[in-house]
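1. This is the structure alone, sequence omitted:
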């Protein structure tokens, strides 16, 4: 069919560890280089969660070298996914905060399971973290400036119905029909000539991609100086403790 399916399976919550990000980028590159593959549907094999976002343990008590390697892998994931020539459809079958939301935002189309318990959003502000400019740019391009500004400042996680109302996700469907709908949407997008669609996508996304490429090293330095602050390390440790207690 020319369509690949990528299922996240990194229990318990598909957090974006260095290993996960590296594997994701390699898999995406392989699909990109496969002429027969025209589209990819991204979803989760873990119940109730699409992806919980960046793995906090990768940002806590590690070396500068590790932070550099980790952040470069986060950048690489986004550059590959947001800049992909393939049609990318996110079948969001669970909650998707922070980096998980970024992955969904980076796709061409987002379909979410119609479950009010599932939420999605860039909630970094809740952890005392500032979402980088390219997270912000991706968000603005989907929902517009005002909604993005309010949502980012408040670190909002939007329940599925609200996310749909804001345009953060394109459609809501019953959970059992999610994959069927994703396949139907993919077929609709693939009915067009690839060349015209790809050039249009590049035209729409190039400025945002180029901005990170031009400031990549500066962005890594900003991340390192931010994440190594004792106040940030402290809030990350507190957050990890809170997660342990929840288990």
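-> Nice, I can see it. Quantities reported herein were computed from a predicted structural model and do not represent experimental measurements.

2. alpha carbons only for contacts and neighbour counts from here, please
-> Will do.

3. so residue 7 sits in a helix?
-> No: with DSSP: H, G, I helix; E, B strand; the rest coil as the criterion, residue 7 is assigned strand and is not in a helix.

4. residue contacts, it?
-> Each residue near residue 7 by C-alpha atoms under 8 Å, 6 or more residues apart in numbering is listed here: 42, 43, 44, 45.

5. Of these, which is the nearest to residue 211?
-> residue 42 (25.3 Å; C-alpha to C-alpha).

6. Any idea how many residues pack against that closest one?
-> Around residue 42 there are 22 other residues, counting by other C-alpha atoms under 10 Å.

7. just to revisit the earlier point, cross the contacts of residue 7 against strands and list the overlap.
-> Applying DSSP state E to those, the entries found in strands are 42, 43, 44.

8. Next, the contact list for the first one, please.
-> Residues in contact with residue 42, defined by C-alpha under 8 Å, 6+ apart, are 5, 6, 7, 8, 88, 89, 90, 91, 92.

9. nearest residue to the fourth one other than its sequence neighbours?
-> Closest residue to residue 8 apart from its sequence neighbours, by C-alpha to C-alpha, 6 or more residues apart in numbering: residue 44 at 4.5 Å.

10. Same check on the last one?
-> Closest residue to residue 92 in three dimensions, ignoring its sequence neighbours and counting by C-alpha to C-alpha, 6+ apart: residue 112, at 4.5 Å.

11. Tell me if that neighbour really is in a strand.
-> Yes: according to three-state DSSP, residue 112 belongs to a strand.

12. so it touches residue 167, yeah?
-> No: if you go by C-alpha atoms under 8 Å, residue 112 and residue 167 don't touch, sitting 11.5 Å apart.

13. So for the two, which sits in the more crowded spot?
-> Taking other C-alpha under 10 Å, residue 112 and residue 167 do not tie; residue 112 has more neighbours (30 against 14).

14. next up, a second structure to put side by side with the first:
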């Protein structure tokens, strides 16, 4: 069963991404195979986020996948086809700005992990305020250590803010531990771990339990997130500046190795 089986015709569809509304909650469904990150994916996702922000009746955002994956990280095949270091630089900057946008989004956000969330998919999930994970199938895993890639400083800052600095952080980040939904719940890495058939309904219930009937004032929520994640925002700006200052010829190899 897919989460989209409970949804009607999307309000908007772009390149395998669909925007649905269930009452006052927006649901973005990713149906791009393994939902790997590349420039077309980020551009389409941002356009749907624009639509959500313009909908003043919307009080929350859920993102989820369709099928086996929530997200499987960078689109390495797509990256290998890039012949322009400038395009690589553009992708790196778009990815950082997109994660920042999710982190600071002026609505409460929830990642409903229908399946595997690896590497960049896990980074995406942790850019949300809340996480709910299918307990029947799928792993949550920051597997960068296994694929010879390093995190950028701002990645580690916002993950640590949400995960803490104890053994969960070192197990997940240093050792790349794989967590099932039940294990992730036991470790406090997700907020709930229902069966797939209840993933959407429990995600909605959890999200509504925070914003109640009236919802959050968007400006206030945004400013609160800016305050709480101020060190992350500062580090993102430093990371972006470093890319601009780095010689174009070196950007491709550096970004591939660090993401």
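-> Cool, got the structure. Computed from a predicted structure; not experimentally measured.

15. what's the TM-score here?
-> With the length set by TM-score structural alignment, normalised by the length of the first structure, the two chains reach a TM-score of 0.83; 229 aligned residues with a C-alpha RMSD of 2.5 Å.

16. and the equivalent of residue 176 of the second structure over in the first structure, how many neighbours?
-> Applying TM-score structural alignment, one finds that residue 176 of the second structure aligns to residue 155 in the first structure. Residues lying near residue 155 of the first structure (other C-alpha under 10 Å) number 23.

17. Hmm, residue 120 and residue 155 of the first structure touching each other?
-> No: look at residue 155 of the first structure against residue 120 with C-alpha under 8 Å: they stay out of range, at 10.6 Å.

18. about what we covered before: for residue 59 of the first structure, state which of the contacts of residue 7 of the first structure is nearest.
-> residue 44 (23.5 Å).

19. Now for that closest one, how many residues are close by?
-> Counted with other C-alpha under 10 Å, residue 44 of the first structure comes out at 21.

20. Map the residue nearest to residue 8 of the first structure across to the second structure for me.
-> Using TM-score structural alignment, residue 44 of the first structure sits opposite residue 65 in the second structure.

21. do the same with residue 218 of the first structure
-> By TM-score structural alignment, residue 218 of the first structure lines up with residue 242.

22. Tell me which helix or strand that match sits in.
-> Element membership for residue 242 of the second structure, per DSSP states H and E: helix 230-245.

23. helices or strands next to that helix in the packing?
-> helix 85-103, helix 153-163 (3 or more C-alpha pairs under 8 Å, 6 or more residues apart in numbering; DSSP states H and E).

24. post-alignment, the shortest one versus the first structure, mean distance?
-> Relative to the matching residues in the first structure, helix 153-163 of the second structure has an average distance of 1.3 Å after the fit, by mean C-alpha distance after the TM-score superposition for the first structure.

25. circling back to that earlier point, got the helices and strands packed on helix 230-245 of the second structure as a markdown table, with mean neighbour count and distance to residue 192 of the second structure columns?
-> Formatted as a markdown table, those follow (neighbours: other C-alpha atoms under 10 Å; distance: least, C-alpha to C-alpha, whole Å):
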| stretch | mean neighbour count | distance to residue 192 of the second structure |
| --- | --- | --- |
| helix 85-103 | 18 | 20 |
| helix 153-163 | 18 | 15 |
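
26. Take those helices and lay them out in TSV including distance to residue 252 of the second structure.
-> What follows is these, written out as TSV (distance: least, C-alpha to C-alpha, whole Å):
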stretch	distance to residue 252 of the second structure
helix 85-103	6
helix 153-163	18
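
27. out of those, which comes closest to residue 232 of the second structure?
-> The nearest among these, by C-alpha to C-alpha, is helix 153-163 at 5.4 Å.

28. In the first structure, point out the residues matching that closest one.
-> So helix 153-163 of the second structure sits over residues 133-143 in the first structure, by TM-score structural alignment.

29. And the matching stretch, how far out from the chain middle?
-> 11 Å (C-alpha atoms, centre = their mean, to the nearest Å).

30. for the aligned partner of residue 201 of the second structure in the first structure, what are its contacts?
-> With TM-score structural alignment as the criterion, residue 201 of the second structure lines up with residue 180 in the first structure. With contact set as C-alpha under 8 Å, 6+ apart, residue 180 of the first structure has no partners.

31. Residue 187 of the second structure and residue 22 of the second structure, how far apart?
-> Computed as C-alpha to C-alpha, to the nearest Å, the residue 187 of the second structure to residue 22 of the second structure distance reads 30 Å.

32. ah, wrong one, I meant residue 176 of the second structure
-> 35 Å.

33. for residue 181 of the second structure, same thing?
-> 25 Å.

34. Which one of those two is surrounded by more residues?
-> More neighbours surround residue 181 than the other of residue 181 of the second structure and residue 22, with 28 against 12 (other C-alpha under 10 Å).

35. For the more buried one, which non-adjacent residue is spatially closest?
-> residue 135 (4.1 Å).

36. Surely the one you found touches residue 195?
-> Yes: using C-alpha under 8 Å, residue 135 of the second structure is in contact with residue 195, at 5.5 Å.

37. Between those two, tell me which one has more neighbours.
-> residue 135 (22 against 16).

38. After alignment, which residue of the first structure pairs with the more buried one?
-> In the first structure, residue 135 of the second structure lands on residue 114 (TM-score structural alignment).

39. For its match, which residues are in contact?
-> 160, 161, 172, 173, 174, 175 are the contacts of residue 114 of the first structure under C-alpha under 8 Å, 6+ apart.

40. hmm, which of those residues are common to the second structure?
-> Retained in the second structure (both residues aligned by TM-score structural alignment, their matches' C-alpha atoms under 8 Å) from these: 160, 161, 172, 173, 174, 175.

41. quick one: which of these sit in helices?
-> Per DSSP state H, helices hold the following members of those: 160, 161.

42. Farthest pair within the kept ones among the contacts of residue 114 of the first structure?
-> Top of the distance list for these (C-alpha to C-alpha): 161 and 175, 13.4 Å.

43. Now the common contact residues for these two.
-> 114, 115.

44. Pick out whichever of the two has more residues nearby.
-> Between residue 161 of the first structure and residue 175, residue 161 has the larger neighbour count (other C-alpha under 10 Å), namely 19 against 16.
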